[in-house]
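[1] Coordinates only, no sequence provided:
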């Protein structure tokens, strides 16, 4: 299974909006990353977001650019910022058999999730920038995994899509 992890785009401060939606800069970041995802030919069988507005907005933009139906976006607490890694892993394992999923999530949980899949624990300090995108290949049955690539928002913005 290919797992694509993206931290939501930059958001407004709580003082400006307590729901912290994507800021104009964050929306533009995600749009550039989504165009790059389309240029890479990425297609997802499942798109997942946390209940936070900024995560859902990020997932919607990625879905629109990659041909995923917006009504099928799965919103779950399993990818919230402080969700236990085991909760997120079990959520993903429920979809074993899919080829490709996308998760619009938060720090620190995305970094901890990537480390757990790649090393079996919190052994790696993995940072994912706002609108950065990482692809991990994980064979759930065997436990084998590998990092295919990790692209920063700046790298994604350079790609023409």
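    Thanks, I have the structure now. Note that this is a predicted model, so its numbers are computed, not measured. Numbering: from 1, shown residues only.
[2] From now on I want contacts and neighbour counts done on CA atoms only, so please keep to that.
    Will do.
[3] Which helix in the protein has the most residues?
    helix 24-39 (DSSP state H).
[4] which of the residues in that helix are buried?
    26-38 (16 or more other C-alpha atoms under 10 Å).
[5] let's bring in a second one:
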């Protein structure tokens, strides 16, 4: 089974401070806490074949921190992970990536997408009941064959306070 880790970006600047939401960076506290979470994940032995991130500044900065800590040497941006992203479009990408031998994948993105995507993968539909805190982590095991929708296994839901 593929291990998929969904990570929400760290604490970012307030919306009012930026003319475009996509430009909001991590705050100093956001960078610090994200580094601590990344270090804990590294210390727990997590490694990713690829970190796939939203191109929005706060998500990309979070992904850069994960890479710098050593969680993966591979990082790519994907519009699938923007707030407007669609899981069903992303699933085609995932199938191709799995066929190339990928086993451990990290997605860095936004709420409510990450919680909803997890619900779709595990229960087959989004109910809006899973919340991923900033710098929080969800782990989902994806079946090797067939559609993962409603067939995946939630094995990890951790708010950042348990990793600091």
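    Right, received. Where do you want to start? Computed from a predicted model, the values in this text were never measured in an experiment.
[6] From residue 107 of the second structure, how far off is the residue mapped onto residue 88 of the first structure from the second structure?
    Under the alignment by TM-score structural alignment, residue 88 of the first structure pairs with residue 90 in the second structure. The gap separating residue 90 of the second structure from residue 107 of the second structure is 11 Å, by C-alpha to C-alpha, to the nearest Å.
[7] again with residue 139 of the second structure
    For residue 139 of the second structure relative to residue 107 of the second structure (C-alpha to C-alpha), the value is 10 Å.
[8] Find the residues that touch each one of these two.
    4, 5, 6 (C-alpha atoms under 8 Å, 6 or more residues apart in numbering).
[9] Quick one: the strands in the first structure, in order.
    Along the first structure, counting by DSSP state E, strands occupy 2-7, 46-49, 74-75, 100-105, 133-138, 145-151.
[10] Turn those into JSON lines, columns for distance to residue 94 of the first structure and mean neighbour count.
    Shown next, in JSON lines, are the strands of the first structure (distance: least, C-alpha to C-alpha, whole Å; neighbours: other C-alpha atoms under 10 Å):
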{"stretch": "strand 2-7", "distance to residue 94 of the first structure": "13", "mean neighbour count": "25"}
{"stretch": "strand 46-49", "distance to residue 94 of the first structure": "12", "mean neighbour count": "24"}
{"stretch": "strand 74-75", "distance to residue 94 of the first structure": "13", "mean neighbour count": "17"}
{"stretch": "strand 100-105", "distance to residue 94 of the first structure": "12", "mean neighbour count": "25"}
{"stretch": "strand 133-138", "distance to residue 94 of the first structure": "14", "mean neighbour count": "21"}
{"stretch": "strand 145-151", "distance to residue 94 of the first structure": "17", "mean neighbour count": "15"}
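[11] Sounds good, over and out.
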